[in-house]
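**Q** Predicted model and sequence below, questions to follow.
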Amino acid sequence: MSIQWKGIMPAVTTKFTDNDELDLKNFEINIKAQLDAGVHGIVLGGTLGEASTLSDQEKRKLTTATVDIVKGKVPVLINIGEQTTTNAILAAQKAEEDGAKGLMVLPPMRYKSGDRETVEYFKAIANNTSLPIMIYNNPVDYKIEVTLDMFEELLKCDNIEAVKESTRNITNVTRIKNRFGDRLKIMTGVDTIALESLIMGADGWVAGLVCAFPAETVAIYELQKAGKIKEAIEIFRWFMPLLELDIIPTLVQNIKLAEVYTNLGTENVRAPRLPLEGDERQHVIKTIEDALKNRPTLPDYKNL
């Protein structure tokens, strides 16, 4: 296994300038903050990364820039969310050329593929890259569920190694462990149930609010790993109002606004997304400001 599927892997936001170009300066500030906090990997070009608005050239630029910033300290993964099998294979091969160490792969976009089609799609990608793969299982948002029986077939591909478990059903963690043991690593993908998922045996957390609050996110993981559940729960309870900003359609705008308040990014999003306004904006600001007023003092979580 070439990636240690564990710990905190931020699904990072993509930074844009006022002219709607990649803002690699602010992007680097955020990535370095994630590394300083002790994250275990970086995931590019997911929903939070506004993948659907990025050109192929921009995705490649983000990948090579991140690889350069990270310098091998943690693995860099890029998301693949394509409409055709051919384009998904090409994206995987370009990611490998650009220095990515792994892939997070969504089911086919737009077309609601059946079980057999979904399995063949994932297998085709896996058979045309040497990179390790994490299947993104999010039927709530993408309307396609990868069932345990489907994983039984998919795990015949040695490089399909992990699942980003986003079904919102914590019992799936136990079902996966009972069925596959450590053969299929579990990265929980829903911020609001992350701690519960970790306690039940998930190996790590592909996180969202970590973009603005990296230390707190890593601390929760490290505390629960060390058996300090009470301490992890205290931070998680403080975190919950912020985490709930990650499970609504405006999650990108919400988290980018939080990044502004923690000096880790800008509010710029790419159309058709627009910055928040009105009562919605005021609600998010109040949530962030309330959290900052009561921000917990963290233990020395790196040396537990």
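**A** Here it is on my side, so go on.
**Q** okay, CA-based contacts and neighbour counts for the rest of this
**A** Noted.
**Q** quick one: the strands in this protein?
**A** 7-10, 42-44, 76-80, 102-105, 133-137, 160-165, 185-188, 204-207 (DSSP state E).
**Q** export those strands to JSON lines and tack on mean neighbour count and distance to residue 299?
**A** Below are those laid out as JSON lines (neighbours: other C-alpha atoms under 10 Å; distance: least, C-alpha to C-alpha, whole Å):
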{"stretch": "strand 7-10", "mean neighbour count": "26", "distance to residue 299": "17"}
{"stretch": "strand 42-44", "mean neighbour count": "26", "distance to residue 299": "24"}
{"stretch": "strand 76-80", "mean neighbour count": "27", "distance to residue 299": "27"}
{"stretch": "strand 102-105", "mean neighbour count": "25", "distance to residue 299": "31"}
{"stretch": "strand 133-137", "mean neighbour count": "25", "distance to residue 299": "31"}
{"stretch": "strand 160-165", "mean neighbour count": "25", "distance to residue 299": "28"}
{"stretch": "strand 185-188", "mean neighbour count": "28", "distance to residue 299": "24"}
{"stretch": "strand 204-207", "mean neighbour count": "27", "distance to residue 299": "20"}
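**Q** got another, please set it beside the one above:
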Amino acid sequence: MIAKSGSNQESNPMFQGVYTAIITPFKNDKIDYDSYFKLLEKQIKAGVSGVVPCGTTGESPTLSHSEHAELIRETVKAVQGKIQVVAGTGSNSTKEAIELTEAACKDGVDGILSVNPYYNKPTQEGLFQHFKSIAEHSTVPVMLYNIPGRTSVNLLPETVLRLSEVKQIRSMKEATGDLGQMGKLISLVGNKMTVLSGDDNLTLPLLAIGGVGVVSVISNLFPKVLVQLVESFQQGKISEAKKIHYDFIEVFALAFMETNPIPIKAAMCWFGHCGPEIRLPLTPLSQNETSSKFKKVLEGLKEKGYE
């Protein structure tokens, strides 16, 4: 789904709906494109708004530059414009992020996702200048990505307000887990930018305060479910949206029992969507009582007909 901006950048789309932070399947330490293309087809059939290749869930930190560029190109070619491709092009080096962004734009993506610089912990002014520089080199809309738990820096609402005046910055993936901050963000920039949840478990709560969708991990396995949740809410079918939320609330938690994307990649393997390979420094999901419970809960949801 795409909505048009009501600001002075009316020609640019703003993102809403369900965007799947898609995994990267590996086979013999190479990208398994046969499995990957099947995953993309599953997403298209489910009616998601788009996919996000080369994000954290796609193990982007372990992809080489050539793999990163190739994966984005192959994604664009495979979806054939049926859904949007919002490519992960973030880095803690502004120069590198610009290079990745320019390459993705040339390959025909619909948008780029740019994460907070990690490890070097810039100030709010540094964050502003970083994202401003990236946006100025982008020919497609930019979705900011705030995830302090992984980056150690929090992109504050006041800084996002400044960034909302920058051409191409049209959306925000919010993964602070702080609904108070999200509410303040929407109150400041909701007429200029869309705000999407970066946490599956907060999709419904964020929709309730003005969010417009989710960049989802769980939709790798259950894309139709997330689409139904968001669309039910948008159509005023609140009880239906709540039922899905509560049916999946345990899965939303168990999917993060270990570092993402370890659990979701294991789940995708269990259901035959990819092999078990994951790249170091991540390791396969621990085999214990919790992982066994995760598998059992997923099987139960599949038996109920959820897809």
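**A** Good, I have the coordinates. Predicted model, so just to flag it, every value in this text is computed and none were measured.
**Q** I'd like the strands of structure 1 laid out as CSV, including distance to residue 171 of structure 1.
**A** Formatted as CSV, the strands of structure 1 follow (distance: least, C-alpha to C-alpha, whole Å):
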stretch, distance to residue 171 of structure 1
strand 7-10, 20
strand 42-44, 25
strand 76-80, 25
strand 102-105, 22
strand 133-137, 14
strand 160-165, 11
strand 185-188, 12
strand 204-207, 16
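**Q** from memory residue 216 of structure 2 sits against residue 17, does it?
**A** No - counting by C-alpha atoms under 8 Å, residue 216 of structure 2 stays clear of residue 17, with 10.1 Å between them.
**Q** so how far is stretch 174-182 of structure 1 from its chain's centroid?
**A** 22 Å (C-alpha atoms, centre = their mean, to the nearest Å).
**Q** equivalent range in structure 2 for it?
**A** Stretch 174-182 of structure 1 corresponds to residues 183-191 in structure 2, going by TM-score structural alignment.
**Q** now swap in stretch 111-126 of structure 1 and tell me
**A** The aligned range for stretch 111-126 of structure 1 in structure 2 is 120-135, by TM-score structural alignment.
**Q** what's the longest helix in structure 2?
**A** helix 238-254 (DSSP state H).
**Q** other SSEs contacting that one?
**A** helix 203-208, helix 223-234, helix 289-303 (3 or more C-alpha pairs under 8 Å, 6 or more residues apart in numbering; DSSP states H and E).
**Q** Highest mean neighbour count out of those helices?
**A** Across these, the average number of neighbours (mean count of other C-alpha atoms under 10 Å) peaks for helix 223-234, which reaches a mean of 21.
**Q** closest to residue 74 of structure 2 out of the helices and strands packed on helix 238-254 of structure 2?
**A** helix 223-234 (20.7 Å; C-alpha to C-alpha).
**Q** mean distance, that closest one to its aligned residues in structure 1?
**A** Taken over the aligned residues, the distance from helix 223-234 of structure 2 to structure 1 averages 1.3 Å (mean C-alpha distance after the TM-score superposition for structure 1).
**Q** Which other helices and strands does that helix contact?
**A** Using 3+ C-alpha pairs under 8 Å, 6+ apart: helix 223-234 of structure 2 touches strand 17-21, helix 33-46, helix 203-208, helix 238-254.
**Q** rerun that using 7 Å as the cut-off
**A** Where contact means 3 or more C-alpha pairs under 7 Å, 6 or more residues apart in numbering; DSSP states H and E, helix 223-234 of structure 2 is packed against strand 17-21, helix 33-46, helix 238-254.
**Q** Just tell me the aligned range of that helix in structure 1.
**A** Using TM-score structural alignment, helix 223-234 of structure 2 pairs with 214-225 in structure 1.
**Q** contacting residues around the matching stretch?
**A** 7-8, 34, 37-39, 199, 210, 229, 231-232, 235-236, 301 (C-alpha atoms under 7 Å, 6 or more residues apart in numbering).
**Q** Among those residues, which one lies nearest to residue 285 of structure 1?
**A** residue 210 (17.1 Å).
**Q** neighbours of residue 137 of structure 2, just the number please.
**A** 15 (other C-alpha atoms under 10 Å).
**Q** Pull the contacting residues for it.
**A** 98, 102.
**Q** From residue 222 of structure 2, how far out is it?
**A** Distance from residue 137 of structure 2 to residue 222 of structure 2, counting by C-alpha to C-alpha, to the nearest Å: 35 Å.
**Q** Also residue 186 of structure 2?
**A** 27 Å.
**Q** Over to residue 81 of structure 2?
**A** Taking C-alpha to C-alpha, one finds residue 81 of structure 2 at 22 Å from residue 222 of structure 2.
**Q** now swap in residue 213 of structure 2 and tell me
**A** 15 Å.
**Q** again with residue 135 of structure 2
**A** Residue 135 of structure 2 is 32 Å from residue 222 of structure 2, by C-alpha to C-alpha.
**Q** more neighbours, these two?
**A** residue 135 (25 against 20).
**Q** so the more buried one touches residue 171, yeah?
**A** No - between residue 135 of structure 2 and residue 171 there is no contact under C-alpha atoms under 7 Å: 11.8 Å.
**Q** okay, and the common contacts of these two?
**A** residue 142.
**Q** The corresponding residue of structure 2 for residue 89 of structure 1: neighbour count?
**A** Residue correspondence to structure 2 (TM-score structural alignment): residue 89 of structure 1 is matched to residue 98. Residue 98 of structure 2 has 23 neighbours, counted by other C-alpha under 10 Å.
**Q** How about the contacts made by residue 98 of structure 2?
**A** Residue 98 of structure 2 neighbours (C-alpha under 7 Å, 6+ apart): 134, 137.
**Q** what about the residue most central in space within structure 2, distance to residue 269 of structure 2?
**A** Residue closest to the average C-alpha location in structure 2 (C-alpha atoms, centre = their mean): residue 215, at 3.4 Å. Distance of residue 215 of structure 2 to residue 269 of structure 2, given as C-alpha to C-alpha: 21 Å.
**Q** ok, now residue 304 of structure 2?
**A** 20 Å.
**Q** Look at the two and report which has more neighbours.
**A** A direct count of neighbours by other C-alpha under 10 Å for residue 304 of structure 2 and residue 269 places residue 269 higher, at 15 against 9.
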